[in-house]
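> Got a predicted structure plus its sequence, pasted below:
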Amino acid sequence: MPENLCQQALERVLTYLDDDGVVLTTDACRRALRLVETAMGQGDGPDLPARCVDSIPEYFNYPHAHIPDATPPLNRGRIGYD
């Protein structure tokens, strides 16, 4: 497996976590490394970074932001086209 693909997978996982607000502590980075190592053990291939990102919920538990409902409720209307 090209070294570049492994680096790309780890970079995507860390970027995804950072963008989602996860603090990249030493423990978080170790879990990210284990995630990539496990995915590499399941086979190499160009889909490695995608498989790693798909596995993030198995390794990281973090709250998802709650998006409030629209207020007032949205209603569809008719503007007169026939």
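Everything's here; your move. Since we're looking at a predicted model, the values are computed, not measured. Numbers count the residues shown, from 1 in each chain.

> can we go C-alpha only for contacts and neighbour counts from here?
Fine.

> Asn61 in helix, strand or coil?
Classification of Asn61 using DSSP: H, G, I helix; E, B strand; the rest coil returns coil.

> same question, Ala65
Going by three-state DSSP: Ala65 is coil.

> can you give me the helices for the protein?
3-19, 26-41, 48-54, 56-59 (DSSP state H).

> want to compare, so here's the second one:
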Amino acid sequence: MPEILCQQALERVLTYLEDYGVALTADACRQALRLVETSMAEGAGPDLPARCIDNIPGYFELPHESIPDANPPLKRGHIGYE
């Protein structure tokens, strides 16, 4: 049986959240279901999974990932070509 578009959208949202480090609690899953439901109400076209991913920041507070500075500091240079 082929996967239904809303199933695909929910799976992508949950995978994105899990990969981002969000714990998939019952509350998080219910919030993901609300996100997909709201996105479907706007139209259930083939772009539904992408729209759901785009709407994640409006429904979830994602952990902030800080990237450390390079050490030692990077310096611009060239290799002598003219």
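Arrived safely, thanks for sending. Please read all numbers here as calculations on a predicted model, not as lab measurements.

> now for the helices of the first structure, which one comes closest to Leu74 of the first structure?
helix 3-19 (30.0 Å; C-alpha to C-alpha).

> now that closest one: how far from the chain's centre is it?
10 Å (C-alpha atoms, centre = their mean, to the nearest Å).

> Mind giving me the packing neighbours of it?
Secondary-structure packing of helix 3-19 of the first structure (3 or more C-alpha pairs under 8 Å, 6 or more residues apart in numbering; DSSP states H and E): helix 26-41, helix 48-54.

> What mean distance separates the last one from the matching residues in the second structure?
Spelled out, it's helix 48-54 of the first structure. For helix 48-54 of the first structure, the mean deviation from the second structure after alignment is 0.2 Å (mean C-alpha distance after the TM-score superposition for the first structure).

> sorry, back to before: okay, the helices of the first structure in JSON lines with mean neighbour count and distance to Arg78 of the first structure next?
What follows is these, written out as JSON lines (neighbours: other C-alpha atoms under 10 Å; distance: least, C-alpha to C-alpha, whole Å):
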{"stretch": "helix 3-19", "mean neighbour count": "16", "distance to Arg78 of the first structure": "40"}
{"stretch": "helix 26-41", "mean neighbour count": "16", "distance to Arg78 of the first structure": "51"}
{"stretch": "helix 48-54", "mean neighbour count": "18", "distance to Arg78 of the first structure": "41"}
{"stretch": "helix 56-59", "mean neighbour count": "12", "distance to Arg78 of the first structure": "42"}
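
> Nearest to Ala70 of the first structure among those would be which one?
helix 3-19 (24.7 Å).

> Tell me the spacing between the spatially most central residue of the second structure and Lys75 of the second structure.
Residue closest to the mean C-alpha point of the second structure, counted by C-alpha atoms, centre = their mean, is Tyr16 at 4.5 Å. Counting by C-alpha to C-alpha, to the nearest Å, the separation of Tyr16 of the second structure from Lys75 of the second structure is 35 Å.
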